[in-house]
Each structure stands twice: as C-alpha cells, then as structure tokens.
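A.B. asks: sequence and predicted model, in that order:
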Amino acid sequence: MSKKSTMAFLLAAAMFSQAEVQAQKKAAPTKKTATATKAQANKTQLVEKVTRKNGELVIPYEKYVLPNGLTVVVHEDHSDPIVHVDVTYHVGSAREEVGKSGFAHFFEHMMFQGSDNVADEEHFKIVSESGGTLNGTTNRDRTNYFETVPSNQLETALWLEADRMGFLLDAVTQQKFEVQRETVKNERGQRYDNAPYGLVYEKVSAALYPYGHPYSWTTIGYIEDLNRVDVNDLKNFFLRWYGPNNATLTVGGDVTPEQVVKLAEKYFGSIPRGPEVKDMKLPAPVLTQDRYISYEDNIRFPMVQMTLPTVPAYHPDEAALDVLSRIIGGGRTSIIYQNLVKTQKANQAGSYHSTSELAGEFTLMARTFPNQTLAEMEKELRNALAEFEKKGVTDEDLERFKASAEASFINRMSSVSGKTSTLAAYQTFTGNPNYLSKELKAIQAVTKDDVKRVYNQYIKGKKAVVLSVVPKGKPEMVAAKDNYTVDKSGYKAPTDQYAGLKYVKAQDNFDRSKKPAAGPNPTITVPPFWKQNLANGIKVIGTKNDEVPTVTMLFTLQGGHKLEAHDPSKAGLASLTAAMLNEDSEKYTSEEISAQLEKLGASVSFGSGSESMTVSVQSPVKNLDATLALLEERMFKPKFSQDDFDRLKKQRIEAIANQSTQPTVVANNVYSKMLYGEGHIQAIPDIGTVKTVENISLDDVKKFYQNYFSPSVTNLVIVGDVEQQQIMPKLAFLNKWAPKPVNMPAVAKIKGIDKTKIFIVDKEKAAQSEIRIGYMALPYDATGEYYKASLMNYVLGGAFNSRINLNLREDKGYTYGARSGFSGTEEVGPFTASAGVRSDASDLSVIEFMKEIKRFREDGITDEELAFMKSAIGQSDARRYETSFQKASFLNNMLRYNLEPDYVAKQNEILQNITKEEINALAKKYLPVDNMSIMLVGDKASIKPKLEKLGYEVVELDPDGAPIVAKVETPAAPVEADSKTKSKNNRKAKKVNGRVFN
C-alpha cells in the first residue's frame, strides 16, 4: 500500500508551465460546475488546457467536466501506439467505519468480477486479448483502476470502465462475494500475517491515531471485519462512493482530446451522479507521552521504530520535512547510516517521511543484529536527532535533494502510464492536474532555515509511537515495557452515511451490451539500433530515445554466480564482489561518490546474478560527462578496503541466516536445490550459504575481480537522448580496459526426476504454504522449442486468465495468485507452477495444480484458447518498446543470445502459424506430470497427514533441502478432484493471475 499520495519527494525541476487557462485551485470541479448556468450544466465543459512551451517540464493536457460531474483529463502523446486509461475514485480505507475495515480494498476486488454487459471474469480476458495489461490498487485515500492497451483498443477500455461504474451491482452475487472474501484473506495472510514485520504498519497506525480515526487501521482490514460483513454492506459502499462525481477519468497516449471526450460522453455520460462527497479534514494526532508498544514475530533481526505525526500531503512544510528525513536517515551520507550501519551497530537503519491526504508520519527505524536489545538502539536513533541539531543543514544537502528529486520526476515521465497516473493523482487530491508547478516551486524554494524550523516544530522534543518487534519467545528484548493500549472510551460513531441509497441505472440511446469493435491495428516497429564492437572485445548496441533527456547504460559481464563452479566452497563470491564495487574507490569514499551522484541526479550501481554481473548507469544528458567520470572511477579503481569487506561480509551472513524466516525464499532455495541437484552451482543460492560466505576472504574478492572482470565477456547497451557519434567518444576510457580470457566452467549434468514425489519443509504454524511444482525443462531459444513451449503454457498458467489461476484463486479461493511458466537460460531452466496457498487447502491445491496440468497435457488447448493466445501475445508488441528500460532489455537480449535483427518478426510468424496440434504435442512433451517434484513449505503438523493421502511418496526436507525422513504410501493413483469440482473446472478458462492489489 502506498502511503504517500503526494509526489513531493519525487518532483523537482527548474522550470514549470504557464497554463493557457489558469489552473483551478483547491476547489473541486464539481463545485465550479454547480455555479454554472442551467444550459452550461447540460453540456460538457472544457475547464482548462495546458501546453508545453520552450522546453518546460510539464505534462500537457486538456481537462473537461461532464454534466454528471465526471472529470476527464486527456494527455496527448503519439510517441508510441499505446493508450493508458486510469479511473480514480476518491475513496480509500479512510472512508470506512469501525467494524467495517477493508471495504475499499475488498470492493476493488469485486470490480473485476463482471458487470451487466461484461460476463463474469471477462474484464481481464478482454484486456489481455487486446494485448493490454491492467490492474487496480487501493490506499488510504483513493482507489484506481487502469489499463494500458494498444491505441486501437481505446473504446473497448472506456466501455469496460464505464460498465463497472454504472452497471455493476446486479452482477454481484453471494458466491462471488464469498470467493473474493477468501482471496482478500489470502492476500492478508501472504502480505501481512505470514510476512516478517508484516504487522508493523498495522500496530503503529492503531497506536498513533485515536480510536475510530480512519488511519487507525490499514487498507487490508481486519480478518474479523472481513468475516462480519455481507454482500449488502459491500453494495452500499459502492452506491455511496462510486458515483461519477467522485471519480476522475484520465486518458494518456496515442489519442486526441476530441476522441476521448466523445467516447467519455457516450459511455459515462448517462451514469447518474452519486451522493455528494465532501473533503475530510482531521486534526493531527497529539501524543502526550511516548507510546511504547511491541509484538513478537518470526524474525531474526529485532527492530525498533519511532513514528511522529507531521503534516498531510500538499502542506507547505512537506518538502522541508522530506529534506530533513533525507539528511537524518535517507542514504549513505545520512547521520543514521554513518552512525549505525557503517559502524555495524545495526543491520539496517534509516528514516523517511510519508504523507497521505489527512496526515503525515516521520519515521526512524533500525533493525539490530541478533541478541541485541532495542533500548540502546532507540537511544542511538534519538542521538541521531541530537546530532542533526548540532550539524544543521548544508547547501550541499539541499543541492543533493533537489537534483535527485528532479531526476526521479524525469524518469517518471518516461512512460505514458507514469504521466497519466501523475495527472490523475493531482486532480484527485488538489482539483488541479497541473499542480506540478506548485510542487516544483515548493521543492526549489526549500531553505536551510525551513528544514531547521520544521525540525523544531514537528520533531524536537515531540513524543512518538515506539514499536519494538522482537523474535518469538524473547519479550525481554523490547526497547521499553509497553505502556499504551488503545483507548475506545472517547469514540463516537459517525452519522450513518448509507441510509436510503438507491441503485439507479443509466438510460442509454445505444446498445451497451455490444462490445465496441477495435480500430485498425497500430503499426508496430522494432526500435532502430546501431552496433559497434570495441577492440578489447566489448560488444556495444544502442538506440536513440529522445522522449526524456536521460541516458541509460547497462553493462553485462557473462559469468556471475556461474563462475563460482570453479570453487563452490566460496559460493556468493560474485555477489560479494559486486557489493564491494559499490563501496570506496581509490580516490573517493562511497559516501563521496553517492553525494556526487545525487547532485548529478545520476546513479551507478553494480550487481550480480546467476548468469552475469551487471553495471547499471543512469544520468541526465546534461550531466553525462561527470557521471561517466564516476563510472570510470568505480569500475577500474576500486579500493577493496578491509573495513568495507568485513562489514559487507557480516551483513551477508546475517541476511542468509535471516532467510529461514521467509517462507518464499526458503521455498525458492530448496526448490532450486531439488532441481539442479548436489554438485551444481545453481543448486546454491546466488548470495551463497553461511558456510560458503564464511570461507571468502578479501583476497578472494580481489582475485575474482582480476580474473573475471573483463571486457572480453562484456556487452554494453545504451539507450537515451544521444546519437552514436555523441556517446562513443565519451566512452573512450573503456578502450584502456585490458582484455583477459575468462574460462567458463563446465556445466554439471542435471539428473532427471524418476517419479513425482511430494517434498515438505516444515514452517511451524505457518498460515500459508508455499508450493513449487516442476522439473528441469529447456534452455532459452528465441524461435525454437522454448519459445513455442512458452506459447503452449500461456493459457495453462502464463496469462491473466490462466486455467491454473482461475481454478485455485477464482473458483476455490485457495490463493492470492497461482501461475506456471518456463524460465530458461543459455543452458537450461525449469518449468515451474507456484502459489502461496491457505494452509488448510495445501493438499487440495496440490490436487488442483496436478489436475490442471494433467488435463491440459491429455486434452490440449481449445480453439477459443488458441485464438485468445494468438491475439493477446500478438497485440502486446505495442507495449514492448515504450520505455528506456524496455528498449534496453530488448537490445540486451539480442546481444546475450546473439539474435538476428529479424527475430521478432520470426516470433510473430511462429505465433500466427502455430496450430492446435503443435500446441497439444508440446503439452505432451513438456508437461511430464509423472516426473515432477512437488514441494511445499508449510506447517508440517497440519499439512503432512493430508498430503500423505494423495498417493505420492512424501519426503521431509530440512530448510537447506537435505532429506530428514522418507515415507512411501501405497494408494494406486493420485487422488482426483471430486465430480463437483471437475464439472466446475471444465468450464471455459477465463481469468487472471498476476493482478496485484496494493
């Protein structure tokens, strides 16, 4: 859940736009139209038009208001043949009541369950089939729904959004309600109850805000409230808050304002206004003493967090508080990092300032190493505040903040979805889509005195909520004894807002049940690119992208974790070497480099993965020379100091040990070990094990860098607002990089799976089980069997409306999301089906997973599914090359796999010509249901007895993947789903995995 509705931390620039018509101030558009004449009230009103002049940093748009109060904002951008549609309702969890928490988020789920003219679960299918993607999110203050589709699908997207705004409730059934209730409970289990530190925000919110305050609970809600509500409560929530007068429709991309307004009038214009929605204003919480609270969790690192109340979003003091949080704990140069992390007193520490519509929170946090009490850590956080008082604010502090904020905003402008969502947020919370000008002024105007003033006003000597999170069974580690419990005595229930609500449907002069026809398919072209090889072996590929004034560079050095096969006893060496390259150089400390990069609005970072090491660079074009100078320093003059190594090694060992508290990580690690087998380097996590990292010395890091950091295995991708002839001379320093041969280790043979078995890793009392099912399948091939197998899997578990997700999530409510897919590399990669499921449905989930895989293998794909797959994947090309990151990924793939320039055309040809018979043959070949491993990480005591009845051999593993005990059961065949389940799941496949509700 995003707590920061404002973008003050992100937004900054030197210039801002002058609107052709002065932007509305705080007043909402509905108030303006209320004063219009009767004739005006019956027409769509153009409120303002904002254009870009003289290179200003502004998002051009036109804003309209329909007679029913719907605000329409249109941003025209023809750079890519795509369109982003966003409908934001000004309602979040802050509009809920005590005892009915979670409604806003619950209703977000229900909005994807069909409406009068869109069949059950068809919303996802229609968008996916059009080559689009979609989602919905909820936070404290708003709920938004959005699609990115090829531009010829604009009318379809608007038809879909209008249908659920005006024609939803008759399609809401008790059965859908019950299934989505289980899905939301699964989401809570996965993201809150079953996640380390998952309840921090819930605990702090309840202690910081008075009982009954709409921020005193979280957006996900409480389980007891979810269990208590019924479908009529949910319908009333829709009637109260989902009227067009409480919504903003924002459309950006390859459109014209006239086109969008005409369609908005057609599909949204007849929807009746809803009840009036007034802005809320509540006083900031007042704490008369420090409120100490605590809870025990399944964690390794004890944590203390201090939270103080500040100001709501768009408050004049917000920007200065953002700067303050950055100075105290926002990066390597911050006080908290230097005093706690650099000195190894804390494993992780920092501070941040978050704001929402009604309130803001200033937070300081530290996670200690094991067996440390939190009282001393709280003292250290308070000492950091005292140190700020002494040191104050420097000109450089302000310069760094403003430059990095400007760069963050520019990066956000790189996609049509980023620009559209920015306009939508400003309109929703200020009534002015062009509020950017005020944000920019506020950030650029912050002074040293402002930062000192807000510290004195909101932080110095103020009381805080102090939360301790300690490992289970260690209550003595808390910072201080709990002294606060929620006081309900002063609570007074609000006036009933739901009495007398009626559902009034729109009256149309057209047949809304007919899905709009798509316009002509947009022309899709692969970005033009250039290539150049350097004498030392570096392969360079690049393309010009002038939509934003930035340059993105990605170096990829073949090897990474794979090279550790030369000495597996030191696995994790590549990752640790990359971490060391992010530290001091011969000339600068890491803090000095970070400070310089922040002032440039740039970044240079090193990383390592299973197949390669990477160097990522991003810079504004105007600061590219200075950024490249820092890149050269970091790449070729690392200091490799003993102090940095000791600190990073300690942090790495602790991080590895901490993985035992994270079921998802345990599942992934054990699953990899099962698939690759003993002796294969990929059976060991990229970051190593405690034992292997303990074996690594600083000399090992130096030797790894000397032996394997070579241009002979390096690819470089460049995407940005520069031409080849401009950028290559600036990279002349790379020619001095001396090549050396890199000996890639022989690939260890992977043993096949003789028969399907179930493996269990115990996670005592876990509310959910993590499931992984699969086998080692195929190496990557852009136009061969791998690509074709991926097409085959699309409707099984790779699409929004996959069979697997339809079954486990939408039909059964066992999970928040389930999926399957192939993930090959140059050598080989697995087929994996996975989900986090309710613990009590672990055995049933295994049954349904295997049933769907087996049914697809035996019966194959339907004609309808084949047509859907071809349409969805074929039209998605419109979204493939929009951003610099997307272009860089595409070009990097070409170099990595030595692909021909026409490989995309060949893929499209394969896609369009592949037959039902080919798909079915691929399913039989690459879905070996009798030769897969089924692994679960969950509460053994509750799940094992049921799993033993499924007819598979059951083997217990420890968290490192080593067998504990093996037991063979004798049933003749795996249990099949009952007849009722079978008939239910033989319906057409319709819906989605991958919807992430925040």
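C.D. replies: Looks like it arrived, so ask away. Numbers count the residues shown, from 1 in each chain.
A.B. asks: make it CA atoms for all contacts and neighbour counts henceforth
C.D. replies: Noted.
A.B. asks: before we move on, which element is the nearest residue to Leu282 once chain neighbours are set aside in?
C.D. replies: With C-alpha to C-alpha, 6 or more residues apart in numbering as the criterion, Leu282 has its nearest non-adjacent residue at 6.4 Å, and that residue is Leu358. Mapping Leu358 onto the secondary structure by DSSP states H and E places it in no helix or strand at all.
A.B. asks: neighbours of Leu358, just the number please.
C.D. replies: 19 (other C-alpha atoms under 10 Å).
A.B. asks: just to check, it is in contact with Asp279?
C.D. replies: No: under the criterion of C-alpha atoms under 8 Å, Leu358 makes no contact with Asp279, lying 9.7 Å away.
A.B. asks: separation between the nearest residue to Asp863 once chain neighbours are set aside and Glu852?
C.D. replies: Distances taken as C-alpha to C-alpha, 6+ apart place Lys916 nearest to Asp863, at 7.3 Å, with adjacent residues excluded. When C-alpha to C-alpha, to the nearest Å is the yardstick, Lys916 and Glu852 sit 18 Å from each other.
A.B. asks: before we go on, here's another structure to hold up against the first:
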Amino acid sequence: MKIFDSFRKSQFQNLKRNAFCLLALILSACQNGEDNSQSDFRIEYEKFELDNGLDVIFHIDRTDPVVAVALTAHVGSAREKAGRTGFAHLFEHLLFLESENLGKGGLDKLSARIGGSGANGSTSRDRTNYFQTVPSDALEKMIWAEADKIGWFINTVTEPVLAKEKEVVKNEKRLRVDNQPYGHTQYVIDKALYPEGHPYNWQVIGSLEDLQNATLEDVKDFYRKWYGPNNVTLVISGDFDPAQAKEWVEKYFNEIPRGEEVAKQPKQSAVINKTMKFYHEDNFARLPELTVAWPTVPLYHKDYYPLVVLTKYLTEGKKAPFTQVLVNDLRLTSEVRMFSRNSELAGQAQLSIRAFEEIDLDSVQSAINKAFNQFEKSGISEQDLDRIKAGQEADFYGSLSSVLGKGFQLAQYNIFADDPGYINEDIRKIQEVTSADVIEVYEKYIKDQPYVATSFVPKSSALLALEGSVKANVVEEPIVLGAENSFDPSLEASYEKTPSSFDRSVEPPYGSPPSVKIPEVWQASLTNGLEVLGIESNEVPLIQMNLVIDGGQLLDSPEKVGVANMVAEMMTRGTETKTPVELENAIAQLGASIRVSSGKDEIRISATTLARNYEATIDLIQEILTEPRWDNEELELVRQKVINALKQQEANPNTIASNTFDILIYGKDNILSKNSLGDQKGIESVTMADLKNYYDKFLAPNVAKFYFVGSISQEKAISSLSSLQKEWKMKEVTIPKTKISATPKNSTVYFYDVPNAKQSVLFIGYPALTKTDADYYPAVVMNYILGGGGFASQLTQELREKKGYTYGIGSYFSGDLSGTFAIRSNVRSNITLEASQAIKNILEEYGPNYSFQDLETTQSALIKGNARAFETARAKLNMLENVGKYNWPVDYLKQQEAIINEMTVEEVKNLAAKYINPNKMYWLVVGDAATQLERMKELGFGEPVLINQDSARK
C-alpha cells in the first residue's frame, strides 16, 4: 500500500476541532479462514482544526523516543500555469533555506543541531510535503520552525537566493532526467496524453527554460496563493504529550492569517481520440525501449482498485501473461513493467518494455498483442487475485513501520479524502476487487483503446522504432561555458519583519532528554555452525529476515566473474519439487517476498512475511537454500538478463563511475575490481556445472549468519530452524583475504568520456579504513562536517548552497573490504573544473580550519541522532549485522557515543591530516571529454588520463 496523491469528498468532511477518532484496520487472514485476531491492527489519531483553517493530526507511538513532523500543502505541479512550470518543486527547495526567525540555513542547520533525520521534502502533481524525524525533546523546536515556514518566510527570498536555487533544481533535473537513459520518456508520454492546458501536461520538475524565467514576484505570488494555513495539514506522529503539543501548535500557528480560499480542482481525465506514436534517439540508451500509456481514472475512483490488480497480474511474476510471452517464449526482454499511475485529477496505465539489443520494437508490439490475447482467454483466477491482495496487505504494513510512515498516511488521506480514517474504506475496496472487476476495467480502458506509445532507441537506430512513429520534441540542453549568471546567495535580505505577538527569534528550549533504549538482542549458534541473531519487535505484524552467507564475488573464478551473481539469480527459479512458477506463487500467496542477491563478499537471502505466515515462509527459504532446481531454461533466461543489464550499464554515467572507481581502488587484477555481473564474454561461457560447483563448495552454514527482526520470539525462531539445521551441512570454506590496495603516491585525474553528458560524475577517493580499524569510527566523526552531515557539511554548503553547482554531494568512509574513503557528486558539465577545484580547496583547508563550533555541531547531531538509531526494522537489522559481521558488542552505540564525547578539535585535525589528503587520491570524472577534458589540467594534478581512448573525439 503506497501513500497516494489524490482527493475524494468524504462523509467525514465536517470533522470539528478536537474530534477524537479511532482508525481500525481489520484485515482478512489472507482469505484462508484463519483466526483474524493476529491481523487486527489499530492506529489511533486525534484531529483538530485551528481557527485559521490549519488541519492538525496527532498520532501517539511510544515505541521509540522520536517524533515525526510532516507539513503538507495541497499544491503540486497541477496548480501551476503553462510557462511557469516547476514552481511547486522549486518552492519546496526554497522553504528549507531561511525564514525570518531561523535565519540563514533554516531547517538544515537546526536539523543538524537537534539530531534530526535531515529536513526533507517531496513534490508530486498534487501536493508538496516537508518532513523529518527528530528526537522527542526537539518537538517544540520543530513546531516553531514549521510555523515560520508558513508565516515568516517569504520576505527572506532574494533575487540571489532564487538564482542559486534555480541552479540546484536544474541540476536535479539533469541528474534525474537529462543525463539518464530514457530520462525524457515521461515528458513525451504526458505531453501527448494530456492536452495543452491540462494540469498534468508538464512534468513536476518543470522545464529548464521555465525555471530560468521564474521571477521573484512569481515566487511571492505562488506563496501567497497556496501556502495559507487553510491549505495545509500538520501531522505529528510519535512519542509526545498531546496536550502539551496542542498548546505549542496553537502558540506558534494560531496568529498566522488565513489565506485566500482554495477551490478544489475538477477531475480532468485524459481523453485521446487516436493512437499516437513517437520516437527519440537517446544519447544514453544502448537498448530500445517501448512505453505505452492509456488514459484511466483518478485515484479512489471505483475502477482504480481493479486497475492496480490488472497491472500487477499482467506483468509481475513468471505466471504473468507478459512474462510468459515476452520473456519466456519470445525472448525479447528480461523484464516487463506495468503500473497504474492514479493522481487527484486523472490516471493512466503504463507499460514499459526494454528489449534486447537490436530488437525491432514492432516485434515487441506484436508480442504485447499476443500477451493481451492470452489474458483475454484465461482471465485471472481467484488464487491469483488472493495472491496479489496478500502482497498489498504486506506492503501496507511495511508503509507503517515508522512514525513518519504513519504520519504520511494520515496526511495524505486527510488532504485527498477529507478524512484520515479513509484508510478503512481504502483497504475494504482493495479486498473487494473481484476477477470480474479486473476483466471489466481491462475491456473498458485497455482493450482496443487508443494509446500513446514512445520508442526510445540508441543513437542512429531510428529503424528500431514502432512503424508510423514521429520524432518526439525533446529539448537537449547544450553544454556552454559560462552560461549561468553569477550570484551571491549570502547577501542579506532587507525587509520589515513580519509582526508577532511574541519574540519568535528566541529558539524554544529542549524538552526532557529522550532515553534511548538499545533493543534486546538474542543470539544462538546451531550445530551446523549457523549463527542466529534476532530482535523481537511487535509494532507491526511483520517479520524481516536476512540470511548472509560469506563469499560472494570473492569466491568467483577470475575467468568467470559473475558466477556468484548467477547462482543467486537461479536460487529463486524453482526447487526440486516446485517449478519456477509454483515457487513464485507459493511465496506470493503468503504475502511474502524472498530475494536472493550477491555482492562483493556475500550472498544474501532477504525475506519479509506476514507474521501469521512465518512458518510457511521459513520452509520455503529452506527449500530454496537446500533444494535448488538448476533449470536449464531458467539459466538461459538469467544469462540474457545479465547480458541485458551489462548493455544498459555501458552508457549510464553513474554506473560507469562506480565500475571504473572500483578498478582504480582495487587494481585491475583484483577480483573485486570486476563488475559483479561479470562481462559478456565470461557470462556467455558460464555453464550449469559452474553454478553447481560454486553452490556445492561455498554455500555453507558455518560461514553464514541469520538475522531476524519482527513479531517473533527467540524460541519460535530457533525451533523453526530445526529442519534447516539437519539438512544444511557444514563445509570447509576458506574466504580469501581482501587485498588492500596502497594509497596512491600522487593524485591523478582519470577521465571517462560520455559524449554530450549533461553532467559530470565526480568520484574522488582512495583505499582507507575498514570497520575493524581502531581509527574507523573516529574518522567517521571527523568526516561529519566535511561531507557526512548532509546540509551541515562543508561540501554541501559550498557546492550546492553557495555555488549551485550540484544537487547533492557527500563524503564517506565505507568501512567495507578495502574501506574506501570517497567523495561523490554529479555536477553540471560546464563547471566540472570549478567544482573539482572547490572540493580540492575544502579538503586542503578542512583540518587546519576545523573549529570548536564544528565539533559541537558534530557531537550534538550524532549523539542526539541516536534516538532514531533503532526505530525501523531496517535499522534493527543493520544493528544485528554490525554485531554479527564485525563482532561488535550489542551496546556498541554507547561506545561510539563515548568516542564522540571525548573527541577534541586537535584529534579531528590530526585525523584529517592523516586521512584527508587531496594530493593522494584518485580523481575520476565521467563526463563530456570534448568540452571538459583539457580543462582538468588546471586542477594541478598533471595531464588527465583518458580511460576509454576509443571513444575520444578528435
């Protein structure tokens, strides 16, 4: 169950101030007649409305000493005007920067000091939200800060601030769209699907031209129109005193004047009279991709629910008609994706198929028709319907595993259904979908209906596009040096301060210090050598498990790298007694997920299941682990999937950067420098015997650890493993020691050419510390202000907040294998050198200029942030793996706190001198060599080394 962006009028529209409501989710026991008591799940909430129209929702959850605060405005890109697109998203960015009483840095600086998760936000077609999770003692500070956004913000926006943030947003667009394979697909689809003037005709992120044309007065008008408290919902969820919180909300929000009334937008479903086909030769694509979209319905329309089931049934899993036809039978692709995108005003069903190399997309279109015909003949069975519903139930619980997740749900239903309790209705409608409903919506919205189709093909491959396609109007940004205007966002705004009944410039005090409770960890060892660790947590009726087997790529043969990955792929493709389809259905019928993956030094089985179905899920994990099927047809499908993935990586700048950086860090002869997928030649030579040999020799319980988090006791977990203890036998396995590469004696710039790249990927670093080194955690503390602290870091403040060079940048000590230190960022192409120089300057000056204030910020952020250390199941699993893999004590958090508290400025300076030397690092640039390669000489590290000589343009 996802958080939805939609609206529906509800009978609860007239909920009054201080109304107290109970939200009860009574979910069926997977339609199998089991006792429902295990599935009952309740969320209590209180909703009230201030006189100025602000909706406020409280939800109490005392599991952890944290509080999530989410402020959601009912405004997204659909409220914009043509020619001024991207405003809602631009505005999301601006609201974090400054307000009259928080000053420069706004919520970002506050978040670091109070140990918050980091102020963040998101924008959709229909809403913009702002959120973060903080220790419970910082709640009043957050309420004060959120009120400042709504009542004391707009005066602080200056022309330089707006100019800088335009550059940040444009960099985000380059990162997510312009510099990505197939990045412009949605733009082309929506332009055709929704006519000019329709609120969904443009993308949420807008166009570069519209962003550049935005004026300061445009911004102020937007704020006044859409950010009145009567168009906003505030949700506070977590461990707090509701009576005290209500006093704070009234104190800080009550005097904000009501904004102009906001009319509800009418539903405006897309209507197309004929099929439209477009093609685009994509600079970054190496494989042809066909995307097809049909107009459907807004969210919460009665047909929405069966449409979701339809898209899942058609494409998800081996039994899906599209998988059977396009993947198994015709071998045109390794994956088919389809989803129902339903928003407040309209909806669409969208199908996407990335075909194998040189496949003509007309043959894909024919295969789509064949798959639809197959569906028309067979329909959807009750068993398949129940399987999909079970998955939706598990997804729903997963969305509620944090206080922020609960807050999101309450806010979304309040805004788009006029009632936080609408979730009951939503769940009921999901459960009531019938097979007949699914057939009905297929015939109504898909079968023989006009659609929009896009063919995105590699350069010079237009012949692969659908017949009859016309060239799409995609605007490509040229790379021009000095194209951006200069600005100084540090300039103070001059304005008359907005009045208030009290002095809002005084930051509220902390509340009572939260008590961080380290989860109780149980540990056991089985007779076959398997170590088991767990944490019992009954917050939601889910169990999450990770079985981690040491080895992974480390145990691959250098001649056939990728075998470990293929073994992992094969393990969920059937067992001795179950075909691939039968195994997949058995997992899905439980509302479970079981995934096997391979990494540099491990093979991992990750599973999530409803608590009531745990025993059946663990039986399937054992079957997967001890009785693989080794199906020859599946091996060929895996081989094609891997080769397809390798092809896709060839022109993806971010993947190129990661793979190339590994070669620099480990050295080209080290097994770990190789792509974990292998290479095409090696993958083509892998045999079933290679896979069986790896499995027989290396997958052993005595080099494995099993981690459990969720609604399960130690006794039940251990007893459930009794059969696995007998069936999975010990083996003699030697894990190779990782060869640590030497730190480079001198820095060198390495350049990988991606012609016409709109951004340069910067990847800078060297082999450093592992988690077992004594200096590892002190170095992590030292790095916080450099690049580990998000918006509190110097790298972010300089390259994003001051210069607008990037959307994001950070530095980190990985702690694994070679223990890499790295800095990574995507910067706009025309300032590649300037961004690199800025990073070099920061590294040179970091240690000498480190201050006591820097240390105070670090200590406050890391110590107070520990209140959030164990909130989610994922965080608890991470804790268990630190204990299991590195032999850390269960209370390692307390030891880390002691390190933080005892750290001195002088120690940080010494650590920086030891581990942060810009003259002994690899400086990798993945970008456009024609415009940027020669300029990189000016960085001062000699002649740049062009890595892919054959792609260099003369």
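C.D. replies: Everything's here; your move. Quantities reported herein were computed from a predicted structural model and do not represent experimental measurements.
A.B. asks: using the three-state scheme, assign the counterpart of Phe831 of structure 1 in structure 2.
C.D. replies: In structure 2, the position corresponding to Phe831 of structure 1 is occupied by Phe821, as judged by TM-score structural alignment. When the structure is reduced to helix, strand and coil (DSSP: H, G, I helix; E, B strand; the rest coil), Phe821 of structure 2 reads as strand.
A.B. asks: test my guess that Phe821 of structure 2 contacts Tyr766.
C.D. replies: Yes: with contacts counted by C-alpha under 8 Å, Phe821 of structure 2 reaches Tyr766, the gap being 5.7 Å.
A.B. asks: mind checking which of those two has more residues around it?
C.D. replies: Neighbours per residue (other C-alpha under 10 Å) separate Phe821 of structure 2 from Tyr766, with Tyr766 holding more: 29 against 24.
A.B. asks: and Thr815 of structure 1, how many neighbours?
C.D. replies: Neighbour count for Thr815 of structure 1, taken as other C-alpha under 10 Å: 29.
A.B. asks: next up, the contacts around it.
C.D. replies: For Thr815 of structure 1, the contact set (C-alpha atoms under 8 Å, 6 or more residues apart in numbering) comprises 183, 186-187, 808-809, 835-838.
A.B. asks: so which of those is the most crowded?
C.D. replies: Looking at these with neighbours defined as other C-alpha under 10 Å, the largest count falls to Val837 at 32 neighbours.
A.B. asks: measure that residue to Val666 of structure 1 for me?
C.D. replies: Separation of Val837 of structure 1 from Val666 of structure 1 (C-alpha to C-alpha) stands at 15 Å.
A.B. asks: can you pull out the helices in the stretch 601-750 of structure 1?
C.D. replies: Counting by DSSP state H, counting those that start in this stretch, the stretch 601-750 of structure 1 forms helices over residues 624-636, 642-658, 663-676, 690-694, 698-708, 724-730, given from the N-terminal end onward.
A.B. asks: do the same with the stretch 251-400 of structure 2
C.D. replies: Listed in chain order (using DSSP H, counting those that start in this stretch), the helices of the stretch 251-400 of structure 2 are 304-315, 321-322, 361-378, 382-399.
A.B. asks: and Glu146 of structure 2, what pairs with it in structure 1?
C.D. replies: Residue correspondence to structure 1 (TM-score structural alignment): Glu146 of structure 2 is matched to Glu161.
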